[in-house]
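Trainee: this is the structure alone, sequence omitted:
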């Protein structure tokens, strides 16, 4: 997906095609959030911010890594959802075919649930980085910390529904428990992201 223009990606997103869809969009929310934090951190360098050089360098490094990871998850999600669609298209004229198709669907859904679950993990880290950057970041670009927090919140809440929609068809109880645990953190991520935004709004209202 990193080779597409934004316009091309949006054309595909708008098309009557199974992928990319909401899962890829969630991952790209996370990628944008990470990029925004990296930008704010890079504006928070030099002599004026020397006291925070260590934390700022850490934010830059992790934000860049998270941006790359999120972009990869967007591509993984699109590929996984295409596999789900292919599984549903398998023949099911008799019991044997239905059994094969059912197993294929369950396996494909398990794979498809992984990228959005990983997006939730990435969104949690991005939100934590926003919390770190908020009190030390360059105040001239502080609104971009809020923008990053909101994008991380959108990533987490969008990814959650994409995990949940796949849960119904997953038979492995261990996998179901793991994925259910992943979505359990989303309300906390959303609340923390909202708190970052509120703090920024109070700061710029002074």
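Mentor: Everything's here; your move. Keep in mind that what you see is a predicted model, and the values were worked out from it rather than measured. Residues are numbered from 1 along each chain as shown.
Trainee: use CA for all of it now, contacts and neighbours both
Mentor: Fine.
Trainee: buried residues, the longest helix along the chain. List them.
Mentor: Looking across the chain with DSSP state H, the single longest helix is helix 95-133. By neighbour count with 16 or more other CA atoms under 10 Å, helix 95-133 contains the buried residues 101-131, 133.
Trainee: stretch 6-19 now?
Mentor: Buried, per 16+ other CA under 10 Å, within stretch 6-19: 13, 18-19.
Trainee: in CSV: those, plus secondary structure and distance to residue 156.
Mentor: Formatted as CSV, the buried residues of stretch 6-19 follow (DSSP: H, G, I helix; E, B strand; the rest coil; distance: CA to CA, whole Å):
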residue, secondary structure, distance to residue 156
13, helix, 19
18, coil, 21
19, coil, 19
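Trainee: run the chain-centre distance for the longest helix of the chain.
Mentor: 11 Å (CA atoms, centre = their mean, to the nearest Å).
Trainee: from the contact counts, what lies against it?
Mentor: helix 22-42, helix 53-88, helix 143-167, helix 173-183, helix 186-204 (3 or more CA pairs under 8 Å, 6 or more residues apart in numbering; DSSP states H and E).
Trainee: next one for the comparison:
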């Protein structure tokens, strides 16, 4: 996924001949991580929470890499004949990552000035999209009624959607 151009990725997503299971959600999560990383970097010199921003920036960078690896794993699983429960693991990882990114965006928001709120709102919206897309994949993959544990895990991650909405709303109010 890392070596693929954006155009190639979009062509793959658009093709009805290629199975995709979560690579778009992973890319959304990677984008969210990059935006949190940017917001933390911008906030480094405009806040008293410099140590928090450095830690958030580093963590967002690690999360971006995890999202890219998840996207590659999603692509590899799509190319295989994996079971529904095995195929659900990647979107569950992306959902967990997206929920964590929303939490990290909230941490940066709490220590940053209003000028970084647009980046955090975009990050939260992207992470929310990754989370909701992952939930859609999981629902599709375990639609036969199996996978109760998978649905319970996903429900825990989906609780972060309200936090993402709060970050977006705060940015709108500050504008």
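Mentor: Cool, the structure landed. If you're wondering where the values come from, they're calculated on a predicted model, not measured in any experiment.
Trainee: of the buried residues of stretch 6-19 of the first structure, closest to residue 60 of the first structure?
Mentor: Of all these, residue 60 of the first structure sits closest to residue 13, with 29.8 Å by CA to CA.
Trainee: mind checking how far the closest one is from residue 4 of the first structure?
Mentor: Distance of residue 13 of the first structure to residue 4 of the first structure, given as CA to CA, to the nearest Å: 12 Å.
Trainee: if we can go back for a sec, for the buried residues of stretch 6-19 of the first structure, which one is nearest residue 202 of the first structure?
Mentor: Residue 202 of the first structure lies nearest to residue 13 out of those, by CA to CA, at 35.8 Å.
Trainee: residue closest to the middle of the second structure?
Mentor: Nearest to the mean C-alpha position of the second structure, counting by CA atoms, centre = their mean, stands residue 29 at 2.6 Å.
Trainee: wouldn't that one be in contact with residue 96 here?
Mentor: No: contact criterion CA atoms under 8 Å: residue 29 of the second structure and residue 96 do not qualify, at 10.1 Å.
Trainee: make CSV out of the buried residues of stretch 6-19 of the first structure and add distance to residue 198 of the first structure.
Mentor: Formatted as CSV, the buried residues of stretch 6-19 of the first structure follow (distance: CA to CA, whole Å):
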residue, distance to residue 198 of the first structure
13, 31
18, 36
19, 35
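Trainee: rewinding a little: packed most tightly, which of the helices and strands packed on helix 95-133 of the first structure would that be?
Mentor: Per residue and on average, the most neighbours among these fall to helix 22-42, with a mean of 27 (mean count of other CA atoms under 10 Å).
Trainee: in terms of secondary structure, what does that one contact?
Mentor: Helix 22-42 of the first structure packs on helix 53-88, helix 95-133, helix 143-167, going by 3+ CA pairs under 8 Å, 6+ apart.
Trainee: redo those as JSON lines? Include distance to residue 193 of the first structure.
Mentor: Output for those, formatted as JSON lines (distance: least, CA to CA, whole Å):
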{"stretch": "helix 53-88", "distance to residue 193 of the first structure": "16"}
{"stretch": "helix 95-133", "distance to residue 193 of the first structure": "6"}
{"stretch": "helix 143-167", "distance to residue 193 of the first structure": "5"}
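Trainee: before we move on, back to that, what does the residue nearest to the centre of the second structure align to in the first structure?
Mentor: When the first structure is aligned by TM-score structural alignment, residue 29 of the second structure is paired with residue 30.
Trainee: quick one: contacts for its match?
Mentor: By CA atoms under 8 Å, 6 or more residues apart in numbering, the contact set of residue 30 of the first structure is 67, 70, 119, 122-123, 126, 151-152, 155.
Trainee: can you do 6 Å?
Mentor: Contacts for residue 30 of the first structure (CA atoms under 6 Å, 6 or more residues apart in numbering) come out as 152, 155.
Trainee: any idea how far residue 34 of the second structure lies from residue 164 of the second structure?
Mentor: 16 Å.
Trainee: now residue 15 of the second structure
Mentor: 31 Å.
Trainee: next: residue 93 of the second structure.
Mentor: According to CA to CA, residue 93 of the second structure and residue 164 of the second structure sit 18 Å apart.
Trainee: sorry, back to before: which one of the helices and strands packed on helix 22-42 of the first structure lies closest to residue 40 of the first structure?
Mentor: Judged by CA to CA, the one of these that comes nearest to residue 40 of the first structure is helix 143-167, at 6.9 Å.
Trainee: that closest one vs the second structure, average offset?
Mentor: Taken against the second structure, helix 143-167 of the first structure registers an average deviation of 0.6 Å after superposition, with mean CA distance after the TM-score superposition for the first structure.
Trainee: the second structure: matching residues for that helix?
Mentor: Using TM-score structural alignment, helix 143-167 of the first structure corresponds to residues 118-142 of the second structure.
Trainee: got a list of contacts for the matching stretch?
Mentor: Against stretch 118-142 of the second structure from outside (CA under 6 Å, 6+ apart): 25, 28-29, 32, 35, 39, 84, 88, 91, 95, 98, 102, 105, 161, 164, 167-168, 171.
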